[in-house]
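[1] kindly return the folded structure for what I paste below:
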Amino acid sequence: MKEKKYGFRAAVCLSLLLTVVLIALMVGSYHISPFQIVQTLLGSGSKLQNFTVFQIRLPRIVLAVIVASALGVSGGILQGITRNPLAEPGMIGINAGAALFVVLWISAGTTDYYSTLPVLTILGMPLLAMTGSLLSVGLIYLLSSKSGIRPVRFILTGIGVNGGILAVISFYQLSMSKGDYNQVLTWTNGSLWGSNWNYILLTAPLVILLIGAVLFRSKNLDVLALGDELAAGVGLSVPKERLLFLLLATFLAALATSVAGSIAFLGLLGPQIAKRLTGPVHGKMLPMAALISSILLVGADVIAKNLFSPLEIPVGIVVSIVGVPYFIYLMIKER
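    Sure, this is the predicted structure:
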């Protein structure tokens, strides 16, 4: 794709994201006008406006962008290494493994919502999420092949492991208190309800570092997407590179899940839409996937907060309402 066309489309998507962000800052139980938003961001807002923007809405928006970027890039990687447009972290057990460990961690000895968890518990969440995701991916890897990752078998095994982990979480729900049940419901459906700056400071540097590492090696991902024989023919170590990208995708999905629960289909929608706009070159497609996923998640969160206000529905449900039909469309198209 020509640089001018790519730049124009990226600028349009960035403008859409800024528009959705402005809407997210404005709407809610307390409405703030665009002029008041600008005043508040420049330091001239009232006490109530400052609290609403900087302590409630802005952290939620920033965390949504971090989570969406991580899931969008993770899904783009998985679709590249498996050469399957249906691959995404919520479908093959990566998110579920992370969610299981985080749910067990936050419900151990506390009945608080995760916005009021102790700092030590918050700090442990990404580590536990990564551990859960790695164990899940390790199990999938062991079950799917003895001589490396076979894309089709890997995805089918992942779907089975994902179902098994979700069954474990459901079984765990049978013997928990009402407070713990609400937490599990949050993590299995995905929610940005408890967002605060602690989660952002903890996850943002790691997500940026991992995405940077992916983009640095994106040309190898382009080669892997062409097929094993061609990749090996140009001197690429296929098993090593595929495993490396799988680990990067796992870490990104785990970080997103550790602070927002399991949001399915976002890692499917972002990369697929981005590929239609940029083509298959991952150096361009992955940043666009992060941008589009951010638009989708911030927009979905606005709907989740305000559709049945004051009742808030998990944002993962809103994303799935869009994702499921698109997933079915891709399945039909791939036949």
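[2] rest of the way, CA atoms for contacts and neighbours
    OK.
[3] so for this protein, which residue is the most central one in space?
    The centroid of the chain falls nearest to residue 71 when counting by Cα atoms, centre = their mean (2.8 Å).
[4] how about that one, secondary structure?
    Under DSSP: H, G, I helix; E, B strand; the rest coil, the three-state class of residue 71 is helix.
[5] mind listing what residue 140 touches?
    154, 157-158, 161 (Cα atoms under 8 Å, 6 or more residues apart in numbering).
[6] could you check the distance from the residue nearest to the centre of the chain over to residue 308?
    Plainly put, residue 71 is 26 Å away from residue 308 if you go by Cα to Cα, to the nearest Å.
[7] any idea which element residue 76 lies in?
    Using DSSP states H and E, residue 76 sits in helix 58-82.
[8] also residue 244?
    helix 238-260.
[9] and the helix or strand following that helix, what does it pack onto?
    Sequence-wise, the next helix or strand downstream of helix 238-260 (DSSP H and E) is helix 266-278. Counting contacts by 3 or more Cα pairs under 8 Å, 6 or more residues apart in numbering; DSSP states H and E, helix 266-278 is packed against helix 3-26, helix 58-82, helix 282-306, helix 315-334.
[10] if I take helix 266-278 and helix 3-26, what angle do their directions form?
    140 degrees (axes from the mean of the first three to the mean of the last three Cα atoms, to 10 degrees).
[11] buried residues, helix 266-278. List them.
    Neighbour-count burial for helix 266-278 flags 266-275, 277-278 (criterion: 16 or more other Cα atoms under 10 Å).
[12] I'd like the structure of this one too, to check against the first:
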Amino acid sequence: MNVRKMKRVKVTTFAALFLLIIIFVVSVATGFASLTPSELFRTIIGQGTPRENLILFEFRLPRIFVAILAGMGLAVSGAILQSITKNPLSDPGILGINAGAGLMVVVYIMFFTVESSSFLYVLPLFALAGGMATAAVIYVMSYIKGEGVEPTRLVLVGVGLAAALYGATLTLSTRLDMEDYSFMANWMAGRIWGDDWTFVLSLLPWILLLVPYTMFKSNVLNTLNLHENVSIGVGVNVGRERILLIIVAVALASASVAVSGGIAFVGLMSPHIARSLVGPRHQSFLPVAALIGAILLLAADTIGRVILDPSGIPAGIIVTIIGAPYFMYLLAKK
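    Below you'll find the model as predicted:
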């Protein structure tokens, strides 16, 4: 990479980080119970009133951090899927991985209680099982021996399977009691329901482990973006690396949606925007994609809270309003 490109990557990364900080400050200060800049600063340095401490540290910050972490997880998951399948339309939501995770979420709720102490830590494992099963079916039905995954078939299988899984989830949801059904309805709408520090702690290990691992595998992802025969020729164990990275992508998506709700299109848009800004090398665009994913989801959640307080509009709906036209544009272009 020449000096000019390196400078562009650094400037773009710092600009994305700066924008995320701005949205973070706006999100912290706005809502049903807003905080003025002076109140916010006073609370951060430990001199806030009990009311200000409650708003900031118990209500506002946990939800913001869940949005940031989930946005990063979905963005990196989408980047992995797009690179492995060589399909610019790949996204854990569009391909049905989120729907598979959601089906297992409702299965968990049917047999266990959402009030149990282990709920927040066991739920991502159930979501992971559903996401992995869905990914396996999609991969098998889209793979052509000697050519790899066929992009058009991948999208068609994923969209069809997502519709079937969402239908199954809705059917099972009708058998829940009123409280659990309300929870599941909010989950499917993409409402960020994680508003406690425990939610942050349940998601944080997945992001801290799997996102750096993906960055470490940047060269492998660069190679897998090429034709399968070329990847084999340069010494990459294509089968093993592809399976490992698919597991990472599904784990990131499943863990993210388990605590944030069924949110689509973040994993589609973030990698595209990042590539257009810094180029296709994974070393360059993966960090930018993660930051853009955090920006998109946090901004969507903030907008939803501000537009319709106190109940708010689910972040998933705000993202879909932006993402659906973007998906149609890419579909027509590619």
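[13] how far apart are the helix holding residue 76 of the first structure and its match in the second structure?
    With mean Cα distance after the TM-score superposition for the first structure, helix 58-82 of the first structure departs from the second structure by a mean of 0.5 Å once superposed.
[14] OK, contacts around the closest residue to residue 191 of the second structure other than its chain neighbours?
    Leaving aside its chain neighbours, residue 191 of the second structure sits nearest to residue 314 (4.1 Å; criterion: Cα to Cα, 6 or more residues apart in numbering). If you count contacts by Cα under 8 Å, 6+ apart, residue 314 of the second structure has them with 186, 189-192, 301, 304.
[15] let's see that with 7 Å instead.
    Contact analysis of residue 314 of the second structure by Cα atoms under 7 Å, 6 or more residues apart in numbering lists 189-192, 301, 304.
[16] ok, now residue 94 of the first structure?
    133, 136-137, 250, 253.
[17] rerun at 10 Å
    Contact analysis of residue 94 of the first structure by Cα atoms under 10 Å, 6 or more residues apart in numbering lists 88, 129-130, 132-137, 140, 158-159, 161-162, 165, 249-254, 257, 262.
[18] out of these, which end up buried?
    88, 129-130, 132-134, 136-137, 140, 158-159, 161-162, 165, 249-254, 257, 262.
[19] same check for the contacts of residue 314 of the second structure, but in the first structure.
    Mapped onto the first structure and checked by both residues aligned by TM-score structural alignment, their matches' Cα atoms under 7 Å, those keep the contacts 189-191, 304.
[20] now stretch 291-304 of the second structure on the first structure. Mean distance?
    Mean for stretch 291-304 of the second structure is 0.7 Å (mean Cα distance after the TM-score superposition for the first structure).
[21] tell me how far that stretch lies from the chain's centre.
    Taking Cα atoms, centre = their mean, to the nearest Å, one finds stretch 291-304 of the second structure lying 11 Å from the centre of the chain it belongs to.
[22] buried stuff in it?
    Quick answer for stretch 291-304 of the second structure (16+ other Cα under 10 Å): 291-304.
[23] on that earlier part again, can you add distance to residue 333 of the first structure and give the buried residues of helix 266-278 of the first structure back as TSV?
    Converted to TSV, the buried residues of helix 266-278 of the first structure look like this (distance: Cα to Cα, whole Å):
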residue	distance to residue 333 of the first structure
266	19
267	18
268	15
269	15
270	18
271	16
272	13
273	15
274	18
275	16
277	18
278	20
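[24] closest to residue 212 of the first structure among the residues you listed?
    Distance to residue 212 of the first structure across those (Cα to Cα) is lowest for residue 271, with 16.8 Å.
[25] what number of residues are in the vicinity of the residue nearest to that closest one when sequence neighbours are not counted?
    Spatial nearest neighbour of residue 271 of the first structure, excluding adjacent residues (Cα to Cα, 6+ apart): residue 289 at 4.7 Å. Residue 289 of the first structure has 33 neighbours, counted by other Cα atoms under 10 Å.
[26] what does residue 289 of the first structure correspond to in the second structure?
    Alignment note: residue 289 of the first structure maps to residue 289 in the second structure; criterion TM-score structural alignment.
[27] name all residues that make contact with that match.
    By Cα under 10 Å, 6+ apart, residue 289 of the second structure lies in contact with 13, 16, 71-76, 78-79, 266-267, 269-275, 277-278, 282, 295.
[28] and with 8 Å instead?
    Residue 289 of the second structure sits next to 72, 75-76, 79, 270-271, 273-274 when contact means Cα under 8 Å, 6+ apart.
[29] one more: residue 221 of the first structure?
    Each residue near residue 221 of the first structure by Cα under 8 Å, 6+ apart is listed here: 77, 80-81, 245, 282.
[30] hang on, the earlier thing: closest one to residue 210 of the first structure out of the buried residues of helix 266-278 of the first structure, please.
    Nearest to residue 210 of the first structure among the buried residues of helix 266-278 of the first structure: residue 267, at 15.8 Å, using Cα to Cα.
[31] correct me, but the closest one touches residue 71?
    Yes: Residue 267 of the first structure is within contact range of residue 71, at 4.9 Å (criterion: Cα atoms under 8 Å).
[32] please enumerate the shared neighbours of these two.
    Residues touching both residue 267 of the first structure and residue 71 (Cα under 8 Å, 6+ apart): 89, 293.
[33] tally of neighbours for residue 53 of the second structure?
    19.
[34] which position in the first structure aligns with it?
    Match for residue 53 of the second structure (TM-score structural alignment): residue 50.
[35] got a list of what its match touches?
    For residue 50 of the first structure, the contacting residues are residue 40, by Cα under 8 Å, 6+ apart.
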